[in-house]
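**Student:** need a 3D model of the following:
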Amino acid sequence: MSAQIIAIDAMGGDFGPRGIVQACVACLSEHPSLYLALVGQPQLLESLLAAYPGVDRARLQILPASEVIAMTDKPSQALRGKPDASMRVALQALRDDRVQAVVSAGNTGALMALSRHVLKTLPGVDRPAMVAAIPTRSGHCQLLDLGANVDCDAEHLHQFARMGAVLAQAQGVERPRVALLNVGTEDIKGNQQVRAAAALLQDSGLNYVGFVEGDGLYRGEADVVVCDGFVGNVLLKASEGLASMIGERIEAQFNASWATRLAGAVALPLLRRLREELVPARHNGASFLGLQGIVVKSHGAAGVEGLRAAIERARQQVQDDLPRQLAKGLAAWGAPGQAGEGRM
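**Tutor:** Alright, predicted model coming up:
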């Protein structure tokens, strides 16, 4: 297996570099072909790495960056200021082919703005989209956009669908079912943009299966579900909150009395397995599709397990050579607006 070289924005996220360093050390021990570049303040990172004397430093380097983009910084500030920020240095390393992917838990708006500025988009892509795997009854589906583009027209949704289909196919789905998220499944339902996007997708060459509602997404009615970033972000955050609330309610019920604690002891192995499958940290890591490079955004509040999942997502996309597959898949349909030239 060929090596995967990934740059990690070590200064991003809500909790600082300590957990990021811990996640990187764990990933290196799990994947012998993985090489990581921690991007940030060398003195601080070296002091944290001192706690792991057994780490293979031949596979873990530090790229110096003296500045940090705060979670409160506006995208314009990230673009015009802080030229030596860890996020920018990591993306420049990707642009210059020194690494094969970037993972950051930092400011989402800044990461998207800098990614577009430094890496540029693939031919035929107007806007990159954030995509993540959402667990369903039968496995998972790719949901996009998750917040990179709040306002989208029909052609943007059409492009997201094409990119999502390529991603699903790269993950082994032979003919991905593509759907538009909507308030109903009837043709007359939805706003103007969604109905116009449906018209484009019906003649796109994709395996378009129509509209899907929120509950249909979790039933596994599609492999790729497309929406604008406003809807996608609300759906994602609401789903994470619901999963957390249900878990807490179940735990509280089992601890209510000795009888329920006894029942909980019997059911505990099953509940732990279910929690492992649905826990948001396991599915952490949203990819920025449409860039000339692999960029994965980790949740800012992710712990070590979540950060490991984001790094693993980037590692898998490097292994799959996702940008090349995206470029090839998008070229099958020609330029934007030229539908029906390829079949997927």
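**Student:** from here on, just use CA atoms for contacts and neighbour counts.
**Tutor:** Noted.
**Student:** my guess is Asp320 contacts Ala168. True?
**Tutor:** No. Contact criterion CA atoms under 8 Å: Asp320 and Ala168 do not qualify, at 11.5 Å.
**Student:** neighbour-wise, which of those two wins?
**Tutor:** The neighbour comparison of Asp320 against Ala168 (other CA atoms under 10 Å) goes to Ala168, with 20 against 14.
**Student:** from Asn207, how far off is the more buried one?
**Tutor:** With distances taken as CA to CA, to the nearest Å, Ala168 is found 12 Å from Asn207.
**Student:** also Leu326?
**Tutor:** For Leu326 relative to Asn207 (CA to CA), the value is 17 Å.
**Student:** so if I had to pick from those two, which one is more boxed in?
**Tutor:** More crowded of Leu326 and Asn207, by other CA under 10 Å: Leu326, with 24 against 19.
**Student:** what about the residue nearest to that one when sequence neighbours are not counted, how many residues nearby?
**Tutor:** Excluding the flanking residues, the one nearest Leu326 by CA to CA, 6 or more residues apart in numbering is Val166, at 6.0 Å. Using other CA under 10 Å, Val166 has 26 neighbouring residues.
**Student:** next, the second sequence, to be compared with the first:
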Amino acid sequence: MSSETQADSINEERLNELVETSLVDLGATVHAALAIIGDELGLYAALDEAGPLTSVELAEQTDTAERYVREWLRSQAAGEYVTYDPDTDRYDLTPEQAYVLADKDSPVFMPGAFQLVSSLAKIEPDIREAFRTGEGVGWHEHDEDVFHGTERFFGPAYGNFLLDWIEALDGVAETLEAGGRIADVGCGHGAPTIRMAEAYPDATVVGVDYHEASIEVARERAETTGVADRVDFEVATAREYDGADYDLVTMFNCYHDMGDPVGVASHVRETLAGDGTWMIVEPYADDRVEANLTPFGRLAYSISTVACTPNSLSQEVGYGMGAQAGEEQTREVVIEGGFTRFRLAAETKTSLVFEAKP
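**Tutor:** This is a model prediction of the structure:
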């Protein structure tokens, strides 16, 4: 199609909408780095604790340079991340803004997510080449901040929702309260592993991840939180981890990353007790692509393109489920791996919690 013919066929309203979307995305791309700066320098925290503040006052509170802080505040106000009062030239956080940006225990704390997605972008040259070759890019090949950002993004949600999810499983909470054995596979820095060790002090808890550097951090976290005496960590893949007769095996937002999810399901089945339970937490997704064309779906598909799918393709089999696999595809691979019962046990706006039984 010639450029002249193409111009004639353009719908001006749709064109303007797409340009507006592009401008929003461009601003968001730069904003991600500024959100990380605001978090790491304590700018959000200071606004939450001492606001409303002028740029001079915020700079004094955080021992930063006022001219940078002034520009940062204006960018944050333009993005509605902070609130500006033109009559006093002061900036503040609403309770909602503070809950998202300054409360590290909030289930919707977002600076960790910005750290995660900004770090993922660093591997763009490798992903671009993978598009040409079809080869994979392993999780372990990413920048170190990806692992820390993942912990900070998902960790608060596990702290807030994890026990409710376990309560939604058939009889599992009671078993763990009486003791029981837990294997948290794909544990990363161990946020959910440690949370379960804290919640069920009589249970035996093992965290498993193939990424040795993450396991080292998990062991440090366990020492810091005082549960190192009742939680162990093992460097192993999801198809090869040790142990048997587990009452609960958990996988948090990692099953879709597996190269061989059917083989993983088969191994989980072998390591479970006869009446054991496998809890699989996956990103929220509908079974229909068109239903996932939402802001969250875009985020999940995008992260899946640069991290989840490449990781799966880097491993044996290379199934490539993707982060928006949905309930039915997850059910298919779990059942193929030897399970007979599978159901959706709980859900949030961003998570699906599945229960699989032998």
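**Student:** what TM-score do we get after superposing?
**Tutor:** Here the TM-score for the pair of chains, by TM-score structural alignment, normalised by the length of structure 1, is 0.27; 137 aligned residues with a CA RMSD of 5.8 Å.
**Student:** just the strands in structure 2 please.
**Tutor:** Here structure 2 has its strands, by DSSP state E, at 83-85, 90-92, 181-185, 204-209, 231-235, 246-252, 272-283, 341-347, 351-357.
**Student:** got those as CSV, with distance to Gly155 of structure 2 and mean neighbour count columns?
**Tutor:** Shown next, in CSV, are these (distance: least, CA to CA, whole Å; neighbours: other CA atoms under 10 Å):
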stretch, distance to Gly155 of structure 2, mean neighbour count
strand 83-85, 27, 18
strand 90-92, 26, 21
strand 181-185, 14, 26
strand 204-209, 15, 25
strand 231-235, 17, 21
strand 246-252, 10, 23
strand 272-283, 13, 22
strand 341-347, 17, 16
strand 351-357, 13, 21
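**Student:** which stretch among those strands comes nearest Ser22 of structure 2?
**Tutor:** With CA to CA as the measure, strand 83-85 is the member of those nearest Ser22 of structure 2 (24.1 Å).
**Student:** report all helices and strands that the closest one contacts.
**Tutor:** strand 90-92 (3 or more CA pairs under 8 Å, 6 or more residues apart in numbering; DSSP states H and E).
**Student:** swap in 10 Å and give it another go.
**Tutor:** helix 66-78, strand 90-92 (3 or more CA pairs under 10 Å, 6 or more residues apart in numbering; DSSP states H and E).
**Student:** out of the ones you listed, indicate the one that is most buried.
**Tutor:** strand 90-92 (a mean of 21; mean count of other CA atoms under 10 Å).
**Student:** helices of the stretch 251-358 of structure 2, start to end?
**Tutor:** For the stretch 251-358 of structure 2, the helices defined by DSSP state H, counting those that start in this stretch cover 261-271, 295-303, 309-313, 326-336.
**Student:** out of these, which gets nearest to Ala356 of structure 2?
**Tutor:** Judging the helices of the stretch 251-358 of structure 2 by CA to CA, what sits closest to Ala356 of structure 2 is helix 326-336, at 7.6 Å.
**Student:** okay, the angle between that closest one and strand 341-347?
**Tutor:** 150 degrees (axes from the mean of the first three to the mean of the last three CA atoms, to 10 degrees).
**Student:** for structure 2, longest helix please?
**Tutor:** In structure 2, ranked by residue count with DSSP state H as the criterion, the top helix is helix 12-40.
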